[in-house]
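**Student:** predicted model follows, preceded by the sequence.
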Amino acid sequence: MGSSKQLVENMFKAGGITMNGNNPWDPQVHNPKLYDRLLGGGSLGFGEAYMEGWWDCEALDEFFFRVQYYRVDKMLPRDFNTLKYYLKAKYLNQQTKARSKEVVRRHYDIGNDHYELVLDKYMQYSCAYWDNAETLDEAQEAKLDMVCRKLKLEPGMKMLDLGCGWGGLSQFAAERYGVSVVGVTISEEQAAYAREKCKGLPVEIRVHDYRELHDEFDRVACVAMTEHIGYRNYRTLMEVVNRNLKDDGIFLLHTIGGNYSTKITDPWIDKYIFPNGMLPSAAQLTTASQGLFILEDWHNFGVQYDRTCMEWLKNFEQTWDQRTDEQYDETFHRMWRYYLSASAASFRSRKNHLWQIVYTKPKHLGEYKSIR
């Protein structure tokens, strides 16, 4: 059968990757126990080994691109950790109201100062739109404007910003389009930041679970929240929007999506980045919206998320020395480099996508003209 080193080397060769090779995407191994750890611990063990400095790679994003494009990740053994995450996801609702706050505690509330150094001026932690933009600020502003134009916002309307994050869309829509906005988040830190950014604007930021929402809106935007709610709750999300949206309203859903319907995520991502999260498939979303909405427009610009992630990574590396809190140690540094590089590669390889989907209700009359 061969040694673990031979097995790993042969596996990566399928993606044009040579362990300790000369290409910038070739991993450089510092601890020979890495091979056993990869075979025994799968993607979780491999990611943790990187965080601990067992291996390095000059072009980590290119390494991940080759792993994903050539499906090398599918050759990884189904280890105990993968089985554990699968069973947990299959038989438990990981996104109950109580569990949903875990990702807030472990990812979003690690410090607004950290995100200010990585993101744009509107604090957009979702895909930018680069068609006519040169900088991250310009690309995120273009994304926000496209969302507003797709929603066909008009002065005096009332809009729901579902999963509002740090309030960038709420601020932009109120300032540029003259609408009043209710932003909903479950993060106290994000809410405090959003209230400060939106001070003086007709924007109300609420802290509660989306399932508790009972109101009436002309427009609903849900940007980068669906990835956190879990496959058991896709239908619930659609029902919540349906009951809060006027009959002539418009609903825009902005989400990362995957090529296959799944009930799990990568174990390393689940443990260190987005606990209890998962990416919906097109089939899961269309099934969830069936009978509630008319699907008016489906826009895929996921390849632009590659550039967005690489811009975040550049900002992260360039501002690393500005972080003084003790939580920002070298393990955190390597963890975020690993996460952003792998994320960029997932869009570059077309494994993942970014979808903006526009829905109307069955009583909405007339033609919806798509916006790009």
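**Tutor:** That came through, no problem. Because the structure is a prediction, the values reported are computed rather than measured. Numbers count the residues shown, from 1 in each chain.

**Student:** use CA for all of it now, contacts and neighbours both
**Tutor:** Will do.

**Student:** can you tell me how far the closest residue to residue 201 other than its chain neighbours is from residue 319?
**Tutor:** Excluding the flanking residues, the one nearest residue 201 by C-alpha to C-alpha, 6 or more residues apart in numbering is residue 174, at 6.6 Å. The spacing between residue 174 and residue 319, counted by C-alpha to C-alpha, to the nearest Å, is 31 Å.

**Student:** and residue 88, by the same measure?
**Tutor:** As judged by C-alpha to C-alpha, residue 88 and residue 319 stand 37 Å apart.

**Student:** same check on residue 280?
**Tutor:** Note on residue 280: its distance to residue 319, by C-alpha to C-alpha, is 33 Å.

**Student:** also this one, for the comparison:
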Amino acid sequence: MLGKRLVYSCGYWAEADKLDDAQAAKLDLVCRKLLLKPGQRVLDIGCGWGEALKYAAEHYGVSGVGITVSEQQAEFARELCKGLPIEIRLQDYHDVDETFDAVYSIGMFEHVGGKNYRAYFETVRRCLKEGGLSLLHCIGSNGTPAQPDPWIEKYIFPNSMIPAASQVAQALEGLFVVEDWHNFGTDYDRTLTAWRANFDTAWPELSQRYDERFRRMWHYYLAASAAVFRSRRDQLWQLVLSPNGVPGGLRVPR
């Protein structure tokens, strides 16, 4: 479903026509926004299956640490990144206590929860060198959500929460300068539509392991999510943050 890169987050379709190209463009956009250079060391909070770190190491010459709380993802990411200067840890982000040239997270903040937003940014600030940059890639809402969607909460993402801009701004206040706040939420419509097409194409094989109820549930999840972004109720944000402001300002790539 996710394409050749196991990236379970929004692709960047500005110049892409295919899902795999959009995901590669998103990973490259993250690296360019962080101004990554050979020899730097980066931290990926919630590294998933390791594709972002692999891309950064192969294309920008960095080393890195990826942390996750999933044993299965950690095992897969270690195998994927074998031979590269990357360490994958089974670790809670609160427990990281070392500094990096860049810190980022892609599609992880939606699982932090409102009461933990401040602690998240405090951790990032502690782990980021004074001249470093941080990038936050996450879904955002036009209004402060009272409760997560009950259906999504039950069947897809238990304990998830989509932040409002006001919540994010308050949580990072006094810790970072917001160098850039980029919204390309409509690209999630295209990403989810591509995932749904891949899912439908693969269904003859998947049907050997999953029943019709699952097919209907998953199809509904992908279609409803695409509609949420198409309606512009939810957004996809990338924030670029610096501890004290980049001298002279930062012209952030697009």
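**Tutor:** Okay, I see it. Small disclaimer: the values here were computed from a predicted structure and weren't measured.

**Student:** when residue 174 and residue 319 of structure 1 are compared, which one has more neighbours?
**Tutor:** A direct count of neighbours by other C-alpha atoms under 10 Å for residue 174 of structure 1 and residue 319 places residue 174 higher, at 22 against 13.

**Student:** my guess is that one contacts residue 202. True?
**Tutor:** Yes: look at residue 174 of structure 1 against residue 202 with C-alpha atoms under 8 Å: they come within range, at 6.6 Å.

**Student:** spit out the residues that contact those two alike.
**Tutor:** Residues touching both residue 174 of structure 1 and residue 202 (C-alpha atoms under 8 Å, 6 or more residues apart in numbering): 180-181.

**Student:** ok, for the residue most central in space within structure 2, nearest residue in space, not its chain neighbours?
**Tutor:** Centroid-nearest residue in structure 2, with C-alpha atoms, centre = their mean: residue 106, separated by 1.5 Å. In space, and not counting its chain neighbours, residue 106 of structure 2 is closest to residue 137: 4.7 Å by C-alpha to C-alpha, 6+ apart.

**Student:** any idea what that neighbour aligns with in structure 1?
**Tutor:** Applying TM-score structural alignment, one finds that residue 137 of structure 2 aligns to residue 254 in structure 1.

**Student:** with residue 100 of structure 2 instead?
**Tutor:** In structure 1, residue 100 of structure 2 lands on residue 217 (TM-score structural alignment).

**Student:** residue contacts, its match?
**Tutor:** Contact analysis of residue 217 of structure 1 by C-alpha under 8 Å, 6+ apart lists 157-160, 244-246, 249.

**Student:** please pull up the equivalent of residue 196 of structure 2 in structure 1.
**Tutor:** Residue 196 of structure 2 maps onto residue 313 of structure 1 when the alignment is built from TM-score structural alignment.

**Student:** now do the contacts for that match.
**Tutor:** 118, 337, 340-341.

**Student:** any idea how far residue 126 of structure 2 lies from residue 175 of structure 2?
**Tutor:** Note on residue 126 of structure 2: its distance to residue 175 of structure 2, by C-alpha to C-alpha, is 10 Å.

**Student:** scan structure 1 for its longest strand.
**Tutor:** Looking across structure 1 with DSSP state E, the single longest strand is strand 245-258.

**Student:** in structure 2, what range does the helix or strand following that strand match?
**Tutor:** Counting by DSSP states H and E, the element after strand 245-258 of structure 1 in chain order, helix or strand, is helix 267-272. Matched against structure 2 by TM-score structural alignment, helix 267-272 of structure 1 falls on residues 150-155.

**Student:** is residue 129 of structure 1 in a helix, a strand, or coil?
**Tutor:** At residue 129 of structure 1 the chain is in coil, as set by DSSP: H, G, I helix; E, B strand; the rest coil.
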